[in-house]
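1. Give me a model of this one.
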Amino acid sequence: MPSAAAATVTHHPVITSDRALRAGIVAWVAFAFIGWRGLLVPSLLRSIESSFVQSDAALGGYFLVTSLSYALGCLAGGPLLRRLDARATAGLAGVTIAVGLVAQGLVPSWWLFVLAGVPSGMGAGVGEVALNALYLDLFPGSRSRALNLLHLAFSVAALAAPIVVALLVSAGVPWQWVMAGSGVSWLVVAGALIVATPRVVHPKVPAPAATDPHAGRRLASLPVALVLFAVAIACYVAAEAGASDWMIRFLADLPLTHASLALTMFWGGIAVGRGIVARFGARLDPVRTAMLAVLAGAALQAAAVLAPDPWLSIALFGMAGIAFGPVYPLIVAAAGTRMPDRTATVSSTLAFAAVAGVVVYSPAMGAISVGVGIGVAMLGTAVLALLSGVALLGARRVSVGRAPGAA
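-> Got it, this is the predicted structure:
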């Protein structure tokens, strides 16, 4: 009679290296488009405020609505991966983003613009969960490097978006065309995802065998570690997104092209940081590296906000980006390594936690800006990065999968 272990069907199909490479490249491009989508409204913030005659507080409300939509997408991503498969989930996410962006470029009123941001946000949340889980499955032997490369795509697109959008708007291209054109591009990306993504399904993981004397300890410690990773990623993303969403507003005294340069340098630094860790970080402890990086980023972010000269602020924002760069993918890689058979759960939990951080802080920055000033709101991002480092320190101290009495 076959054993229970022998009867267990893994959720990792046999994927050839060529197939994994093709799927990885298409997923990389799709993740870049998620990064572009995330920076569209912050890059167009002045044009949108002017067109719809809205205040910082109203923009904060918009960020709240789209962040909640993103969170719902992250919550739905895990169940969709388990019910459907990676191919169908990624394709559905792409089509949903396309519909939302095209609608945002066509609607005539502010409230319809906000409403159209809901499918765009939900699709991006589902897409992030699906693509993170896909990379964990495609490259199980090099998860830290693979996820840094995947998130490098996000930061490269986010790096390009502010300056490209500023140049387009300065050249007389209506901001509505930029939004709608981005949505049409997403239709092409969705088709490529459907063609290239393998059918990876994620059934529920069976309970550990009763004969495993350490199963209870593993089950008890895994949720603690995952909660700490979730807190760390929530605080980190709140810091990153808050700075990114409001940086151009913080540098309001500068011309748009100069303020956009600061945002470009910030995301350029993130791209550099992720590229460095992807190239040289294979042997690094992901938790320790993420902790040191986010603490360095917190210090640099605070220095950028308090700097007396705007050009010094721009340089320091770029340096903070370098430090922040590898934090998100390293946290996901560390959690995925500790829970290798639950990649859908890890991806959806951490993605939802990340959006929860954005929901709590980035929209609140609009109200803080009106109440006590945008500088105070920006300084809060450095405090959140510090809290992320503290949570990672706690995660590093949690013993996972160790036998009692192990050294």
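
2. From here on, just use CA atoms for contacts and neighbour counts.
-> Noted.

3. What sits closest to residue 350 if chain neighbours are left out?
-> residue 230 (5.3 Å; CA to CA, 6 or more residues apart in numbering).

4. all helices of the stretch 251-400 of the chain, in order?
-> 256-280, 286-306, 310-324, 327-338, 343-371, 374-397 (DSSP state H, counting those that start in this stretch).

5. about what we covered before: which element, helix or strand, includes the residue nearest to residue 350?
-> helix 215-250 (DSSP states H and E).

6. Return the set of buried residues in that helix.
-> Going by neighbour count (16 or more other CA atoms under 10 Å), the buried part of helix 215-250 is 215, 218, 222, 224-250.

7. list the helices and strands that helix packs on?
-> Here helix 215-250 touches helix 17-43, helix 256-280, helix 327-338, helix 343-371, helix 374-397, going by 3 or more CA pairs under 8 Å, 6 or more residues apart in numbering; DSSP states H and E.

8. how close does the residue lying closest to residue 106 once chain neighbours are set aside sit to residue 42?
-> Among residues not flanking residue 106 along the chain, residue 176 sits closest, at 6.7 Å (CA to CA, 6+ apart). Between residue 176 and residue 42 the distance is 14 Å, computed by CA to CA, to the nearest Å.

9. for comparison, sequence B:
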Amino acid sequence: MKVAIASCIHPASVGGLAAYQRELAAGLQTFRSVNGHFLSVQHVSDKPAENLSWPTAELMPRADWKRQHGLMTRIASRKPLVRFADKLSRVMNNRPSWKSAVTGVDALHFVGTGWDIIGYPLWREARRAGVPFTIWPAVHPQAWGDDAFDVRLYQKADAIFCQSDHERDHLAARGVPVEKLVRCGLPPMCHTTGNGPVLRQKLELGERPSALFLGRRDKGKGYPALLEAWPLVLEKCPDAVLMLAGPGSADEARLAKIPAQSIRDLGCPPEQEKADAYAACDVFCLPSAHESFGIVYVEAWSYGKPVVCGTAPASRELVENEVTGVWADQQPQQLAASLLRLLTNRAHREALGAAGLRTQLQHYTAESMVGCHMKAWKGASAN
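-> Below you'll find the model as predicted:
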């Protein structure tokens, strides 16, 4: 069986969707009968090829994609013109690279949404070749991935992988046939070699209780709320340290209200240091309002750490309150209280972390993710 994984996001780049592509390809390689290749809008020549399990081919130059995306944005954003945008995509993408994308493949898997625009021509080529076309959209309900132009593409596909029941129910309500929606979780995608003591020594943490934030530093992920909550944490747990990691503005105004000795900013750490941070922290905290799944919670569980999640429905579906973690919102007082329940009670946090690890090992493994994909592709081929 040969599989092509296509996306606007190059598989060697940084981010969750790129990591998903790499993890899926690596998992598929465990089957001797399965191979494939990546398809990208632009080949990233400065990324080491040895990081990827499969070769990568370019679908179209990034400059061409940007021009076409700008045009489609103006047209497809108007609901009455969505059907016209679909037809226009057919006219604009009659190029050899699209046809070669599906030559010899048994399944074409697209990682993205309708607004990535390449999904439409890929679907047409899959139909011409008579091979299954599936999508991993990573929808953030009511935030992105569920516009009319997205839904139209999902309705054409043979299967759409959803990371939560909430995402599946949301897309069904938006008009995607429920029989096409496949629930599929994700395994940890971080390194398994995290060394907590090494990072604690480097950061001069000693035995101080610590919490880790790893994500985009924006309101959706709850970063400002966490910075506002941390002084309240320090009132009752003055030795606590907050480790911060991820892209975005540091928010100097809020950081200035926190003693420097109570913060450790890791910037955007490399993968090994990210794993070290999971291993070093006592609690993982990402109080997101929007998530399609929450892979970071699963990664924290893989290190036996309890998690604090936000109000995102997918996160609360994943994290069982007071069993594998604690629910919180973005109100500083409430968020601080949730953190303090774990930071000040070692036995409680260790029990929740152990339960999280059991959940990860039982339900969120590479084997289960790959098996779910293989079953969907074989079912689509049979139909």
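
10. Superposed, what's their TM-score?
-> Here the TM-score for the pair of chains, by TM-score structural alignment, normalised by the length of structure 2, is 0.26; 166 aligned residues with a CA RMSD of 6.9 Å.

11. picking that back up, present the helices and strands packed on helix 215-250 of structure 1 as TSV; the columns should include distance to residue 149 of structure 1.
-> Below are those laid out as TSV (distance: least, CA to CA, whole Å):
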stretch	distance to residue 149 of structure 1
helix 17-43	8
helix 256-280	6
helix 327-338	9
helix 343-371	16
helix 374-397	22
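
12. Nearest to residue 286 of structure 1, out of these?
-> helix 327-338 (5.2 Å; CA to CA).

13. Just list what that closest one packs against, helices and strands only.
-> Helices and strands touching helix 327-338 of structure 1, by 3+ CA pairs under 8 Å, 6+ apart, are helix 143-170, helix 215-250, helix 286-306, helix 343-371.

14. now these in a markdown table, with distance to residue 64 of structure 1?
-> Compiled in a markdown table, those are given as follows (distance: least, CA to CA, whole Å):
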| stretch | distance to residue 64 of structure 1 |
| --- | --- |
| helix 143-170 | 20 |
| helix 215-250 | 12 |
| helix 286-306 | 23 |
| helix 343-371 | 5 |
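
15. And the helices in the stretch 151-300 of structure 2?
-> 165-173, 196-202, 223-236, 252-255, 271-280, 295-302.

16. could you redo the ones you listed as JSON lines and give each row mean neighbour count?
-> Output for those, formatted as JSON lines (neighbours: other CA atoms under 10 Å):
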{"stretch": "helix 165-173", "mean neighbour count": "19"}
{"stretch": "helix 196-202", "mean neighbour count": "16"}
{"stretch": "helix 223-236", "mean neighbour count": "20"}
{"stretch": "helix 252-255", "mean neighbour count": "12"}
{"stretch": "helix 271-280", "mean neighbour count": "22"}
{"stretch": "helix 295-302", "mean neighbour count": "26"}
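
17. And those: which comes nearest residue 58 of structure 2?
-> Here helix 271-280 is closest among the helices of the stretch 151-300 of structure 2 (CA to CA), at 26.0 Å.

18. Next, the angle from the closest one to helix 295-302.
-> Using axes from the mean of the first three to the mean of the last three CA atoms, to 10 degrees, the inter-axis angle of helix 271-280 of structure 2 relative to helix 295-302 is 60 degrees.

19. so residue 308 of structure 2, which of the three states?
-> Three-state assignment for residue 308 of structure 2 (DSSP: H, G, I helix; E, B strand; the rest coil): strand.

20. Pull up the gap between it and residue 375 of structure 2, please.
-> 33 Å.

21. more neighbours, these two?
-> residue 308 (28 against 11; other CA atoms under 10 Å).

22. So which of the helices and strands packed on helix 215-250 of structure 1 is the most surrounded?
-> Among those, the stretch with the highest mean neighbour count (mean count of other CA atoms under 10 Å) is helix 327-338, at a mean of 25.

23. Tell me what angle it forms with helix 143-170.
-> Comparing the axes of helix 327-338 of structure 1 and helix 143-170 via the same axes, to 10 degrees yields an angle of 150 degrees.

24. what does helix 327-338 of structure 1 contact?
-> Under the contact criterion CA atoms under 8 Å, 6 or more residues apart in numbering, helix 327-338 of structure 1 has outside partners 136, 143-144, 147-148, 151, 222, 225-226, 229, 233, 236-237, 286-287, 289-291, 293-294, 342-343, 346-347, 350, 400.

25. And for stretch 302-312 of structure 1?
-> 251, 313, 314, 315, 316, 317, 375, 378, 379, 382.

26. before we move on, what about stretch 25-37 of structure 1?
-> So stretch 25-37 of structure 1 is contacted by 124, 127-128, 131, 149-151, 153-158, 160-161, 182, 186, 189-190, 192-193, 196-197 (CA under 8 Å, 6+ apart).

27. re the thing from before, I'd like the helices of the stretch 151-300 of structure 2 as TSV, with distance to residue 68 of structure 2 appended.
-> What follows is the helices of the stretch 151-300 of structure 2, written out as TSV (distance: least, CA to CA, whole Å):
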stretch	distance to residue 68 of structure 2
helix 165-173	26
helix 196-202	46
helix 223-236	34
helix 252-255	38
helix 271-280	34
helix 295-302	32
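
28. if we can go back for a sec, of the contacts of stretch 25-37 of structure 1, just the buried ones, PyMOL syntax please.
-> Applying 16+ other CA under 10 Å to those leaves a buried subset, and the PyMOL line that selects it is:
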select buried, resi 124+127+128+131+149+150+151+153+154+155+156+157+158+160+161+182+186+189+190+192+193+196+197
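
29. Tell me if I'm right that residue 133 of structure 2 and residue 126 touch.
-> Yes. At 6.1 Å, residue 133 of structure 2 and residue 126 qualify as touching, with contact defined as CA atoms under 8 Å.
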